[in-house]
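Enquirer: sequence-free structure coming up:
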């Protein structure tokens, strides 16, 4: 799979989907649909990146076929959000916690951007 390259800007960071939207999901397929919708990518782009047949992807989106478990992480990476993982955590009474190292790096990058814009 081809990833975004930071030649002309920053690579998009993985983000949590808004909690209120995740809570509205009735099942895992809704969380997958939300993930795709929040990405802004077309269904064709997503299915091509995941290497899923057009007909099968259409059946998945209609709820007539199962989304392959082996492609969930790849879907979240392509879409840039964790909606399916957040839904799973919510349904099992858990909470996703970001690794402190990643959070600290993001915090320092934000401080650096603020200092550069103030200068």
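Expert: Nice, thanks for sending it over. None of these values were measured; they are calculated from a predicted model.

Enquirer: going by C-alpha atoms from here, please, whenever you check contacts or count neighbours.
Expert: Will do.

Enquirer: show me the residue sitting in the middle of this structure in space.
Expert: residue 81 (2.3 Å; Cα atoms, centre = their mean).

Enquirer: chain neighbours aside, what residue packs nearest to that residue?
Expert: residue 15 (4.7 Å; Cα to Cα, 6 or more residues apart in numbering).

Enquirer: below is an additional structure, to be compared with the one above:
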């Protein structure tokens, strides 16, 4: 019985799609389809996972509609890869890399945290 519960197994993270595959995509729809196929899911499964009508996802893949930017994270989680986002960066001549906090941002974040703790302590 426990072997049948998928929640008890290891959870894969979101991976990158090989750049050579991303570079073959000519349109956003092709990149969406690449991400879906690379994630080994069906369009219907992905649509259900991200709360989108299957017909709308089909229009996105065919090029008659575009993937809404605010579904990017949910889409990446559903297909378990960054393929579509990589294509967006690639099409702009960029590369998608993890964000790193700058020293200035770190100081500002820590100063804000100190102010919050001082406020809590004073109350």
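Expert: Perfect, thanks for sending it. Predicted model only: the values in this text are computed from it and were never measured.

Enquirer: TM-score of the superposition?
Expert: Once superposed, chain against chain, the TM-score is 0.69 (TM-score structural alignment, normalised by the length of structure 1); 96 aligned residues with a Cα RMSD of 2.2 Å.

Enquirer: re earlier: surely the residue nearest to residue 81 of structure 1 touches residue 84?
Expert: No: Residue 15 of structure 1 lies out of contact with residue 84 (Cα atoms under 8 Å); the separation is 11.9 Å.

Enquirer: who has more neighbours out of the two?
Expert: residue 84 (26 against 14; other Cα atoms under 10 Å).

Enquirer: ok so, going back, in contact with the residue nearest to residue 81 of structure 1, which residues?
Expert: 80, 81, 82 (Cα atoms under 8 Å, 6 or more residues apart in numbering).

Enquirer: and the last one, what does it touch?
Expert: The one in question is residue 82 of structure 1. 14, 15, 16, 17, 35, 76.

Enquirer: any idea how far residue 113 of structure 2 is from the nearest residue to residue 60 of structure 2 once chain neighbours are set aside?
Expert: Nearest non-adjacent residue to residue 60 of structure 2, counting by Cα to Cα, 6+ apart: residue 66, 5.1 Å away. To residue 113 of structure 2, residue 66 of structure 2 is 40 Å away according to Cα to Cα, to the nearest Å.

Enquirer: equivalent analysis for residue 120 of structure 2, please.
Expert: 11 Å.

Enquirer: higher neighbour count, these two?
Expert: Neighbour count, other Cα under 10 Å: between residue 120 of structure 2 and residue 113, residue 113 has more, with 12 against 9.

Enquirer: now check structure 1 for the residue matching that one.
Expert: Residue pairing (TM-score structural alignment): residue 113 of structure 2 is not matched to any residue of structure 1.
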